[in-house]
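Colleague: I'll drop the sequence and a predicted model, then ask my questions.
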Amino acid sequence: MLFVSLAAAGIVLGSGLAIAQIPAPARPVALSDALPIPDAPAPKVSKAWVLLDAATGQVLAGDNIDTPVEPASITKVMTSYVIAAEMAAGKVKRDDPVLMSEHAWREGGAATDGSYSGFEVNKTAPLVEMEKGMVVQSGNDAAIALAEHVAGSEEAFAQLMNAYAKKIGMRNSHFVNPHGLSTEGHVSTAHDLALLGRALIHDFPEAYSYNKLKEFTVGPITQPNRNLLLWRDASVDGIKTGHTSRAGYCLMASAKRGDQRLISVVMGDTSENQRAVDAQALLNWGFRFYESHRLYDVGKSLATPKVWKGAADVVKVGVAQPLLVSTPRGKYEHLKASMDLPKSLVAPIAKGQRLGTVKVMFDGKPVAQAPLVALEAVEEGGFFKRLWHELLMWWQG
């Protein structure tokens, strides 16, 4: 990941400060940098697809990214997220005994002709083992058993799924069950699913790590992970496949090369192999032609606007979270940033108080923005200073 200085982003301050000059590129400009980026290798048959930069959340390429489609077993990534979140909240534990109920066994077991884990009916297994059976083997029975354990029923668990989906920012998704078998009203989008994968990787890395297991054994049955990219590309470490007759072949894949992580989602492909081929092509294209930039770190002062009526005359402002963007390789000098700050800041100002916004543009298009906060507190000045500043503010106003 590249680190770009304040000047490199061409900062313009709303308060009227001068435009910072763009320095020379951090690396020599290659001949290929001047060439246009070729179109992304779009899957030829899929219903929807997207390529997302995991660090920034930016969409690098896609088609029908916000069109609702059936997510099939990629649904289980949402199930994993809910379980991990409820575990973090202390509501369930990794060694909880989870019962493979008769309902879970009948609705999602071997007799259903769908993916199953192999846990015995009316017997328990530790939650973490049941979850691996759901993630690696895509066990529908394990997904139902886990939902019943966490929330009492599939219906109640689906309410949790939708609540967490809203929190993640999945705007066009609605979940009805924990496994992804075709059900009326059970939909998501390529974009939403990529955001979900990003959230699982960031929020619950241990739960995400189960997705790179190539096989899992329950009793005498060993089943392989259906994500073929785990065998084809060492940089791929997840995440989930899906297939039903209505949804087609689906794959959410994630890979990390160096400091850069990308997530591809292909929905409604024609075969198990084709979804892997299409996902691999998107990942290769993204790593070849795009890079992530870390523009501003937490605690770094980006500006010192004037403060009225304060013990100090200025306040340092910066970002509360690192601000990252994605650009075509060799093009970071095309970034421009502006700060939207009030013309008048009046003390007292608390440390961490939001004061404005920094916005980043690439070739005239917005690519990122973040709140600007006070990096220090500014207390009120003395009585006479406040009175004097009051007169000056009146005069200037």
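Modeller: Looks like it arrived, so ask away.
Colleague: C-alpha from now on. contacts and neighbour counts both.
Modeller: Will do.
Colleague: what about the strands in the stretch 251-397 of the chain?
Modeller: Using DSSP state E, counting those that start in this stretch, the strands found in the stretch 251-397 of the chain span residues 260-269, 290-296, 307-308, 317-319, 323-328, 335-340, 345-346, 354-362, 365-374.
Colleague: got it, and the stretch 1-150 of the chain?
Modeller: 2-3, 11-13, 48-53, 59-63, 97-99, 124-126.
Colleague: Give the other helices and strands that the last one contacts.
Modeller: Read that as strand 124-126. Strand 124-126 sits against strand 97-99, with contacts defined as 3 or more C-alpha pairs under 8 Å, 6 or more residues apart in numbering; DSSP states H and E.
Colleague: Output the contacting helices and strands for the strand it packs on.
Modeller: Checking 3+ C-alpha pairs under 8 Å, 6+ apart, strand 97-99 ends up next to strand 124-126, helix 127-135, helix 140-151.
Colleague: before we go on, here's another structure to hold up against the first:
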Amino acid sequence: MRALIVFCLFTFASLAQAQDFQTSASHAVILDYETGEVLFNHNGDEPMPPASMSKLMTLLMAFEAIERGALSLDDELPVSEHAWRTGGAASGSSTMFLEVHSRARVDDLIRSIIVQSGNDACIVLAEAISGSESAFAADMTVRARELGLSSARFANSTGWPHPDQRISAIDLARLAAIIIREYPEFYEIFDVREFTYNGIRQFNRNPLLATMDEVDGLKTGHTEESGYGLVASGERDGARRIVVYNGMESERARASEGERLMRAALADFTLVELGTAGDVVGEADLFLGQAETVALRLTEDARVGLHVRARGDLQAEIVYDGPIAAPVAEGDVIARLEVSAPGMETRQFALEAAGTVAKQGLIGRALAGLGSLFGVN
């Protein structure tokens, strides 16, 4: 017979019911940069059209090409007709205003993508790195999967609408974290407010750079399909948070919701440390073992992110099918720690046996059987 054993490990009693944090965005995520913990998730796992926010992957590919010596910042790359027609002044889209058959320095192309969201600059880099934009998009997808960004699919380098241009908000946040961590020298450019090329002055479209001192990146996005979105990062008192959201109806709505989300990310969301790998958090009952119980320990660090209002209702439970039949070897994963709170997806952490318990001998098993038969405990 299957028995579900549930022990309440701890509960932080609250004086008032925690309220769920809400957003008007269609997709939104708040990520703790240091730990990678998701603090808030609203449809964050769902692949979405990222618009120009997908340029972060284009930039990462360029940063990696520079790192391995395939490109240098001083290289001058040719502007093809495809780059000019699809992403230049003729396209009517975000552009660096590159002239067809001219050449542009890699450093200028990178700055244009970050500050101006230049589509022509993206295509020039894509063709230089992979030979064609379509080949570059395929390489983007492969590289994203290698980095663990499993939702990512790319059809172009710019974020131009396409049914195969998709990535989740969580993966965009993780992509931003990779750029911040691995390429700090390039990340500094995301805080640049304006860039002038060929006498044309353009301004950074990230609205939070002008309203929040804590914010220093990253990238806006907008198409009719995706709505208005933003990947933003900010730091306060040594804690960095990454906010990704999409589906806003206007630039004004993007700016106001972005400020609200970032202020909440920096002030209202927190990490709760439940234990570190190896900590004993409880015990499990055994059947026919030389001991009646075995201690349970965490196999990994256990932490959760949540809104401060929900912390008072945080609960953690040890769950397993039991009693567990002996023998049990140290290291066997035999239970899980389930952690829940209002507004937070339930998290599970594996628990393993902290020791070895052998099976009872023949006489012990016989006595246990008789005890069970006559109802003796």
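Modeller: Here it is on my side, so go on. This one's a predicted model, so the numbers in the text were calculated from it and none came from an experiment.
Colleague: Quantify their similarity with the TM-score.
Modeller: TM-score for the superposed chains, counting by TM-score structural alignment, normalised by the length of the second structure: 0.72, backed by 328 aligned residues with a C-alpha RMSD of 3.9 Å.
Colleague: follow-up on the earlier one: quick one: closest of the helices and strands packed on strand 97-99 of the first structure to A165 of the first structure.
Modeller: Nearest to A165 of the first structure among these is helix 140-151 (15.7 Å), distances taken as C-alpha to C-alpha.
Colleague: which residue numbers in the second structure go with the closest one?
Modeller: Under TM-score structural alignment, helix 140-151 of the first structure corresponds to residues 119-130 of the second structure.
Colleague: how about the matching stretch: buried residues?
Modeller: Residues N119, D120, A121, C122, I123, V124, L125, A126, E127, A128, I129 are the ones in stretch 119-130 of the second structure that count as buried (16 or more other C-alpha atoms under 10 Å).
Colleague: K214 of the first structure contacts L230, doesn't it?
Modeller: Yes: between K214 of the first structure and L230 there is a contact under C-alpha atoms under 8 Å: 7.0 Å.
Colleague: What is the burial count for the equivalent of G199 of the second structure over in the first structure?
Modeller: Counting by TM-score structural alignment, G199 of the second structure corresponds to P220 in the first structure. P220 of the first structure has 6 neighbouring residues, counting by other C-alpha atoms under 10 Å.
Colleague: Would you mind measuring from P220 of the first structure to F119 of the first structure?
Modeller: 10 Å (C-alpha to C-alpha, to the nearest Å).
Colleague: now Q260 of the first structure
Modeller: Q260 of the first structure is 38 Å from F119 of the first structure, by C-alpha to C-alpha.
Colleague: These two: which is more packed in?
Modeller: A direct count of neighbours by other C-alpha under 10 Å for Q260 of the first structure and F119 places F119 higher, at 23 against 17.
Colleague: The second structure: helices as residue ranges?
Modeller: Remark: helices assigned in the second structure by DSSP state H are 55-67, 81-87, 106-116, 119-130, 133-146, 169-182, 184-187, 208-211, 251-267, 362-373.
Colleague: quick one on the thing from earlier: mean per-residue distance, the match of helix 140-151 of the first structure to the first structure?
Modeller: Superposing on the first structure and averaging over aligned pairs (mean C-alpha distance after the TM-score superposition for the first structure), stretch 119-130 of the second structure comes out at 0.5 Å.
Colleague: Show me how far that stretch is from its chain's centre.
Modeller: Centre-to-centre, stretch 119-130 of the second structure and its host chain are 26 Å apart (C-alpha atoms, centre = their mean, to the nearest Å).
Colleague: can you list the buried residues of stretch 119-130 of the second structure in a markdown table and add distance to N156 of the second structure?
Modeller: Converted to a markdown table, those look like this (distance: C-alpha to C-alpha, whole Å):
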| residue | distance to N156 of the second structure |
| --- | --- |
| N119 | 10 |
| D120 | 12 |
| A121 | 13 |
| C122 | 9 |
| I123 | 8 |
| V124 | 12 |
| L125 | 12 |
| A126 | 9 |
| E127 | 11 |
| A128 | 14 |
| I129 | 13 |
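Colleague: now G118 of the first structure: how far from S271 of the first structure?
Modeller: In terms of C-alpha to C-alpha, G118 of the first structure sits 25 Å off from S271 of the first structure.
Colleague: Between the two, point out the one with more neighbours.
Modeller: More neighbours surround G118 than the other of G118 of the first structure and S271, with 23 against 13 (other C-alpha under 10 Å).
Colleague: Verify the contact between that one and A110 for me.
Modeller: Yes: G118 of the first structure is within contact range of A110, at 7.4 Å (criterion: C-alpha under 8 Å).
Colleague: if we can go back for a sec, so for K214 and L230 of the first structure, which sits in the more crowded spot?
Modeller: Neighbour comparison, K214 of the first structure and L230: the larger count goes to L230, with 22 against 18 (by other C-alpha under 10 Å).
Colleague: What lines up with that one in the second structure?
Modeller: For L230 of the first structure, the aligned residue in the second structure is L209 (criterion: TM-score structural alignment).
Colleague: And K166 of the first structure, by the same measure?
Modeller: Residue pairing (TM-score structural alignment): K166 of the first structure is matched to R145 of the second structure.
Colleague: and that match, what is it in contact with?
Modeller: The contact partners of R145 of the second structure, by C-alpha atoms under 8 Å, 6 or more residues apart in numbering, come to A152.
Colleague: ok, now with 10 Å
Modeller: D139, S151, A152, R153 (C-alpha atoms under 10 Å, 6 or more residues apart in numbering).
Colleague: Then A253 of the second structure?
Modeller: When contacts are counted by C-alpha under 10 Å, 6+ apart, A253 of the second structure touches S24, A25, Y228, G229, G247, E259.
Colleague: Mark which of these are buried, thanks.
Modeller: A25, Y228, G229, G247, E259.
Colleague: Which two of these have the greatest separation?
Modeller: The largest separation in these, counting by C-alpha to C-alpha, is between G247 and E259 at 15.4 Å.
Colleague: Quick check: H103 of the first structure vs L146 of the first structure, distance?
Modeller: In this view, H103 of the first structure and L146 of the first structure are 12 Å apart by C-alpha to C-alpha.
Colleague: possible to save the strands of the stretch 251-397 of the first structure as CSV with distance to V59 of the first structure?
Modeller: CSV is the format used below for the strands of the stretch 251-397 of the first structure (distance: least, C-alpha to C-alpha, whole Å):
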stretch, distance to V59 of the first structure
strand 260-269, 10
strand 290-296, 11
strand 307-308, 38
strand 317-319, 22
strand 323-328, 9
strand 335-340, 17
strand 345-346, 36
strand 354-362, 14
strand 365-374, 10
